[in-house]
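1. Predicted structure and sequence below. I'll ask about it afterward.
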Amino acid sequence: PEQANQDTIHPHRGFDNIWYAISGSSSTGHSTGPGGTMERAKLEEGSLLKVRTGRGVLHAEGLGKDELAQGKIGTEMRGLLFWVNLARKDKNVEPTAQVVQRAQLPLRQEGDASIRTLVGEGSPVTLGTPGVILDVELTKGGAVTIPVDAGFNGFVYLLEGEASFGANRSRASRSQIAVLGPGRELAVADAQPGTRFMLMAGKPYGETPIYNGPYVD
């Protein structure tokens, strides 16, 4: 909110930028309009924005005038931002933006978990490499086993609660990361009620990215 009247425009290039609104709502702008003009996206709870930054894009966060008029200044939102590298052959593609609403993201029940697919089978969102991003919630706790391609690298990020992960049953809790080892599935056990986590996994490019501030070359 304190940035509502500030210029937050900044550049990015070389990766897919995925912004997922976990709770609350937010606004963002990006120079993917005609001739590089700024477009604005309003993200409601459960929706996401994917920006393929490609050869370069300008990005900005901030509330719009209509939202300020609605009194949204001072409100809170919680979100996750994923940076997913692009292969070198795709570094110079034209930047694009895609807004996906909550209802467009597949939801399924597996074990004791509700699983919403942000990236993966049934989702309209794709990355530059095969991959999955899942929002997994065990409202009553319990266990779930999730298939993961054996060729993927991945990790789990705990949003809420606590659970045991993998064959070695490593325990992780809120704001911690569990890195996936080799295998074809992720086993989750002894989850506390209200446990929620993000699973992100994908096929490596076999290239070494060069990190340069807001750029991934």
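-> Received the coordinates, thanks.

2. going forward, measure contacts and count neighbours with C-alpha atoms only.
-> Fine.

3. I'd say I146 and L180 touch.
-> No - the pair I146 and L180 fails to qualify as a contact (C-alpha atoms under 8 Å) at a distance of 11.9 Å.

4. Mind listing the shared neighbours of the two?
-> Common contacts of I146 and L180, defined by C-alpha atoms under 8 Å, 6 or more residues apart in numbering, comprise L186.

5. Those two: which has the busier surroundings?
-> Using other C-alpha atoms under 10 Å, the more surrounded residue of I146 and L180 is L180, with 20 against 16.

6. how about that one, what does it touch?
-> For L180, the contacting residues are N153, G154, F155, V156, G166, L186, by C-alpha under 8 Å, 6+ apart.

7. In strands, which of those appear?
-> When DSSP state E is applied, the contacts of L180 are split such that N153, G154, F155, V156, L186 fall in strands.

8. which residues in this structure form helices?
-> 65-69 (DSSP state H).

9. second one coming, line it up with the first:
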Amino acid sequence: MPETQISNGFSEPRLVVRKFLARPQHEGAGAIVRRSIGRFELKYFDPFLVLDEFSVSAPAGFPDHPHRGFETVTYMLQGAVQHEDFEGHKGSIEAGDLQWMTAGRGIVHSEMPAATGVQKGLQLWINLSSKNKMIEPRYQEIESKNIAEATKDGIKVRVIAGEALGKKSPVYTKTPTMYLDFTLSPGAQLQQPIPIKWNAFVYVLEGEGVFGNPKNLPTTAHHLLLLGSGDGLEAWNKSLKPLRFVLVGGEPLGEPVVQLGPFVMNTQEEIDRTIEDYENCINGFEKAKYWRSEVLRF
């Protein structure tokens, strides 16, 4: 029996099966993102469509653009962005805050810097099942102070979605999802259960850590680790500095995916219809005809 099975108590511990370095690329209007899911080598990791670690300074940003057929999860790490959409919803997402936006049948919005300096965060796109792709748009927004947190044995976790260390998130996910922000002190060791049928990955934000097998080499910031099958993950911080990473998992949809930029449907015919709907401002995009954002640009 492998050493990892003896040490961690999981019946089938998850090991790292692929590893990527997310390199900087341009996106939006002058913004820089490190894309790890949604790139050439990994176009889709069911149910996840895109994972970007973004860095943006005014006047760059993500001006008015549409979405249909999935959810966007914006988690700010530094600074703030101003959000506005054609439904009249607007506000600032600041460091530590979460916005879980279900685009559903259609939304047009903008995301621009809300302060001077560099704004940093993560944006995750989660696919919606065919039965949910055309639901009405909705938002769940949680300020940093209201995100569930727990600390134990040198481990701190912020529970964005799902459950960890006895704390649960109030976020409701159309596609069952876990999203956990861990910080491990030097010498700390983590054991985190993951539903056995879910896909899961780790994205390292700061420091360096060992994942899946204690004999693995440390992984540093800006790397994505795809995890194999199993019922849990074990991680170690063997360095002298804190290790911060997100662990994200989701229930696979097992459905066809046809994507054209910000539109994600199940068939090419649905994509063609979506383009027509957007261009003609119908079937969910009616308000796009006259709407333009008024977000302050620094």
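-> Nice, thanks for sending it over. Everything numeric in this text was worked out from a predicted model, so none of it was measured.

10. okay, now the aligned residue in the second structure for E162 of the first structure: neighbour count?
-> Using TM-score structural alignment as the criterion, E162 of the first structure maps onto E208 of the second structure. Residues near E208 of the second structure, counting by other C-alpha under 10 Å, number 24.

11. Repeat that for P262 of the second structure.
-> 12.

12. Quick check: the residue with the largest distance to the centre of the first structure vs S25 of the first structure, distance?
-> For the first structure, the largest distance from the centre (C-alpha atoms, centre = their mean) belongs to A69, which lies 29.0 Å off. Note on A69 of the first structure: its distance to S25 of the first structure, by C-alpha to C-alpha, to the nearest Å, is 15 Å.

13. now swap in R88 of the first structure and tell me
-> Relative to S25 of the first structure, R88 of the first structure is positioned 34 Å away (C-alpha to C-alpha).

14. The two: which has the busier surroundings?
-> Shown here are R88 of the first structure and S25; by other C-alpha under 10 Å, S25 has more neighbours (19 against 16).

15. Quick one: map that one onto the second structure.
-> Using TM-score structural alignment, the partner of S25 of the first structure in the second structure is A80.

16. And for that match, nearest residue in space, chain neighbours not counted?
-> Distances taken as C-alpha to C-alpha, 6 or more residues apart in numbering place E94 nearest to A80 of the second structure, at 4.1 Å, with adjacent residues excluded.

17. And the one you found, what's its match in the first structure?
-> Checking TM-score structural alignment: E94 of the second structure goes with E44.

18. you'd agree its match is up against Y20?
-> No - E44 of the first structure is beyond contact range of Y20, at 9.4 Å (criterion: C-alpha under 8 Å).

19. between those two, which one's more packed in?
-> Legend: neighbour count by other C-alpha under 10 Å for E44 of the first structure and Y20, higher for Y20 (22 against 19).

20. isn't that one right next to V99, touching?
-> No - contact criterion C-alpha under 8 Å: Y20 of the first structure and V99 do not qualify, at 10.1 Å.

21. Please enumerate the shared neighbours of these two.
-> S47, L48, L49.

22. Need those in a markdown table (columns: neighbour count and distance to A113 of the first structure).
-> What follows is these, written out as a markdown table (neighbours: other C-alpha atoms under 10 Å; distance: C-alpha to C-alpha, whole Å):
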| residue | neighbour count | distance to A113 of the first structure |
| --- | --- | --- |
| S47 | 22 | 20 |
| L48 | 26 | 21 |
| L49 | 21 | 24 |
